[in-house]
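K.L.:
just coords:
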C-alpha cells in the first residue's frame, strides 16, 4: 500500500476499527487506493498502528462486507473493483455519510468553518 498512512486517534470517541474502516473506505472510493492494490496484512497494520490484530480484522471484515476489499489465501487483501452505482444516492444516504464525516472531523478537533471549507475544497477537485 503506497497510500497515505492510516492514523488512529485513541482519544477519539470513534472506535479504532471504525477509524480504520472509514479512512480505508475513503481512500478506496476516492481512487487514492486503486483496484487490485495490495493492503498490509492484518498483523502488519495492527503492528504499525500499535493495535490488536482483532481491531484491524474487524475493519477489514466490514470493508469486505461493503465489497471494497477482498481477501484470498495466498494473494492477500486487495482493493476490490468499485461497484457501478445502480442508482443515485438518496438524501438519507448522503445525510448519513455527511454525519459520519462531520463526527470524524470534529473528533480530530476541526471546527464548523474548517469542516465546511474541507467539503467545499473536496467538491472543487
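P.N.:
All right, it came through fine. Here the structure is a predicted model, which means the values were calculated and not measured.

K.L.:
use CA for all of it now, contacts and neighbours both
P.N.:
Will do.

K.L.:
residues in contact with the nearest residue to residue 83 once chain neighbours are set aside?
P.N.:
Among residues not flanking residue 83 along the chain, residue 67 sits closest, at 8.0 Å (CA to CA, 6 or more residues apart in numbering). Shown in contact with residue 67 (CA atoms under 8 Å, 6 or more residues apart in numbering): 80, 82, 83.

K.L.:
Next up, a structure to set beside the first:
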C-alpha cells in the first residue's frame, strides 16, 4: 500500500493532508477499489516513518468524507467515491486527478481555505459570471 503513498516532511502541506489527498486520488482513479482493506494506522505510520496519530487523522477525515469505513474486525476499508457527477469507469485520467491534488495542496500550503480555492476555480472556468 505504501508504494502509492509518500510523505514529504519538508512540504508546507501537513503530513496528514498529504496522506488524505493521496488516498483520495487513489480511490478516485480506482487504484483503490471499494472493499480494499487498508493497512492499520500503526502499520502505515511505521512504513512512512511518521506518528500513528498523523495517519489516524487522515483516516478519520476520509471516513467523515464517506470514502473509508473502519470496522473493528475488518479494519479500514475503501467505500469508494460518492456519486459526485464524475464519469464512471475511471474516465478521469490519473494525471488530471494528480494536478487537482497539487492545486489543493499548493493552495492550502499558501494558507487558502476551500472556499477561496473553489472561487479561483469558478473564476478560471468562467462560472462566476453565470452566477453558479
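P.N.:
Everything's here; your move. These numbers come from a predicted model, not from an experiment.

K.L.:
Residue 69 of structure 2 belongs to a strand?
P.N.:
Yes. With DSSP: H, G, I helix; E, B strand; the rest coil as the criterion, residue 69 of structure 2 is assigned to a strand.

K.L.:
quick one: contacts for it?
P.N.:
63, 76, 77, 78, 79.

K.L.:
Let's see if you can find the most crowded of those residues.
P.N.:
The member of these that has the most neighbours, counting by other CA atoms under 10 Å, is residue 78 with 22 neighbours.

K.L.:
wait, isn't that one in contact with residue 28?
P.N.:
No. Judged on CA atoms under 8 Å, residue 78 of structure 2 makes no contact with residue 28 at a distance of 11.0 Å.

K.L.:
and for the two, which residues touch both?
P.N.:
By CA under 8 Å, 6+ apart, no residue touches both residue 78 of structure 2 and residue 28.

K.L.:
which element is residue 12 of structure 1 on?
P.N.:
Under DSSP states H and E, no helix or strand contains residue 12 of structure 1.

K.L.:
So what's the residue count around it?
P.N.:
Residue 12 of structure 1 - counted by other CA under 10 Å - has 15 other residues nearby.
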